[in-house]
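Colleague: build me a model from this:
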Amino acid sequence: MDRLDDQLHKLHHDGLLILTNVADAVGARLVEQLGNKAVATSSAAVAWVHGYPDGNTLPLERLVSTVESIARVISVPLTVDIEAGYSDDLARVAEVVDAVIAAGAVGINIEDGAAPPELLVHKIEIARQVADRRNVNLFINARTDVYLRSLVPAEDRVAETLGRAALYQAAGANGLFAAGVTSEYEIAALCRGTTLPLNVLGVPGLPSLQELQTLGVRRLSAGSGIAEFLYGAMAALAKNFLQTGKLDSHDLKAFTYGEVNALLKPPGKA
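Modeller: Got it, this is the predicted structure:
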């Protein structure tokens, strides 16, 4: 049997790896039983369940406790979304990566956000050094927010994403997460333009599973979408129970990412 870290690498070269991102150990165990070949956390969902908004605010000890609890109950590879490393200080990023590996992760997501891509290059280099010291073949999935944050004009998105992909691959990344891309043409161009396995986010307008595989996509993530629906459903159930004393599951709908995140922002802050 291959080690879990080697398994995670192989899963990115064997069809389409579908990850229904989770927030806790129960969710992780559930999706494993449903057939997920690996388990991935949602950084937003993990932050929310601990009472923090998404956006590099979750204390490291809360993240580590979550990773430890998930790793304890599953037998498949675990990859953890560490946002932007929870810091721009490289020593702190190294501490975060080391801690999640020690807790049981064999993969990470790390993102560039609105920062210059060179910063993520340095973070990836640090993550690779930390993993090598721990003798873990860490799968580093580099997320670029070119699409999610509209960092460049629409006609430049493919070229900008591929330029960043080359930088991140040279730094030690193993995968490219182009979160927010939905166009078949752009997905195909990204798959052709890099040798990194392409990860896309399950958002409205995305091609079907079969089409994604044909285009060359190797990883599909739910992101925070499942958590958003669960909180929306909780609100509807709670409201109905307060009004009627009964649990009525009709007319359930998801909250948006913004609605959930806003619940946890301190009063008076935008």
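
Colleague: going by C-alpha atoms from here, please, whenever you check contacts or count neighbours.
Modeller: Will do.

Colleague: next, the buried residues of stretch 145-160.
Modeller: Using 16 or more other C-alpha atoms under 10 Å as the test for burial, stretch 145-160 gives 145-147, 157-158, 160.

Colleague: run the chain-centre distance for stretch 74-82.
Modeller: Centroid displacement of stretch 74-82 relative to its chain, using C-alpha atoms, centre = their mean, to the nearest Å, is 11 Å.

Colleague: let's see this one next, to set against the first:
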Amino acid sequence: MADAADLKTLADKLRELHSGEMLVLPNAWDAASAKVVADAGFPAVATASAAISAMLGWPDGEGAPWQEMFAAAARIARAVPVPVTVDAEAGYGLQPRELVDRLLETGAVGCNLEDTDHKAGGLSDAQAHAQWLADVRSAADDAGIPLVINARVDTFLPPSGIPEDQRVAEAIRRGRLYREAGADCIYPIGVRQKDDLATLVAEIPAPINGNSSDQLDLPTLRAMGVARVTYGPRFYRAALADLKTAIEPLRN
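Modeller: Purely as a prediction, here's the structure:
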């Protein structure tokens, strides 16, 4: 495990970044991309599980062994001097103490934890997931590192099975539960409508992680009070598209 004092300093810094100017995190997928992000002046690095699993040759949605995912995270954390937060999907079936220990061993000081049950399909039971998050928080407290938990709420994703007209209300219910359980930030992934996101920002008493889109550009998100913006695998996919464009002429 990395030095505990250094990890605590990085974790405190990451938490502070959620309460000031809107935190923008272009997601990285390996040490090289993480270094690009840090060298560009971004104060923290977030990983994207979909990008990392694809890079490693596995499907998204916990298709990759956690050992490989965390090994990639460790390479990223070693490459940059800023706090790193890891997309840990739904926790890979690890018990809270082991999950926290394995995360801290990578040098990461934050994590995304989503409420999709990848084995059963659909969403996890909200109360049970909240208790699991509380146990993760307790394990981090016992380790002496204030791990920054970004609790992802998946009600807006089609596999959730939540009817469209109930997604906002269910996201609010889950977001409040997860905040009470000890989550530092709530991430309602997949929100595309400005009014929906504005309601979530107003009704969930926590920093909110949003995604940018045509309707939700950075100035709009900032004006709405969104605390954190992430991009998932967007830049990884753009890099592959650029590679494809660059090599196509070589066939001739």
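
Colleague: distance to Leu58 of structure 1 added to the buried residues of stretch 145-160 of structure 1, as TSV?
Modeller: Converted to TSV, those look like this (distance: C-alpha to C-alpha, whole Å):
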residue	distance to Leu58 of structure 1
Asp145	20
Val146	24
Tyr147	24
Arg157	30
Val158	32
Glu160	30
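
Colleague: quick one: the helices in the stretch 101-250 of structure 1?
Modeller: Along the stretch 101-250 of structure 1, counting by DSSP state H, counting those that start in this stretch, helices occupy 117-133, 157-171, 184-193, 209-215, 225-244.

Colleague: if I line the two up, what does Ala246 of structure 2 land on in structure 1?
Modeller: Matched to structure 1 by TM-score structural alignment, Ala246 of structure 2 sits across from Leu237.

Colleague: pull the number of nearby residues for its match.
Modeller: 19 (other C-alpha atoms under 10 Å).

Colleague: tell me how far it lies from Ile187 of structure 1.
Modeller: Using C-alpha to C-alpha, to the nearest Å, one gets 38 Å for the distance from Leu237 of structure 1 to Ile187 of structure 1.

Colleague: ok, Asp24 of structure 1 next?
Modeller: As for Asp24 of structure 1, its distance to Ile187 of structure 1 is 31 Å (criterion: C-alpha to C-alpha).

Colleague: for the two, indicate the residue with more neighbours.
Modeller: Between Asp24 of structure 1 and Ile187, counted using other C-alpha under 10 Å, Ile187 has the larger neighbour count: 23 against 19.

Colleague: about what we covered before: dump the helices of the stretch 101-250 of structure 1 into a markdown table; add distance to Glu32 of structure 1 as well.
Modeller: Formatted as a markdown table, the helices of the stretch 101-250 of structure 1 follow (distance: least, C-alpha to C-alpha, whole Å):
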| stretch | distance to Glu32 of structure 1 |
| --- | --- |
| helix 117-133 | 25 |
| helix 157-171 | 29 |
| helix 184-193 | 28 |
| helix 209-215 | 20 |
| helix 225-244 | 15 |
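
Colleague: where along structure 2 do the strands fall?
Modeller: Taking DSSP state E, the strands of structure 2 run over residues 23-25, 45-46, 84-87, 110-114, 148-153, 185-188, 209-211, 228-230.

Colleague: need those in TSV with distance to Ile162 of structure 2, can you?
Modeller: What follows is these, written out as TSV (distance: least, C-alpha to C-alpha, whole Å):
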stretch	distance to Ile162 of structure 2
strand 23-25	28
strand 45-46	28
strand 84-87	23
strand 110-114	16
strand 148-153	12
strand 185-188	13
strand 209-211	20
strand 228-230	23
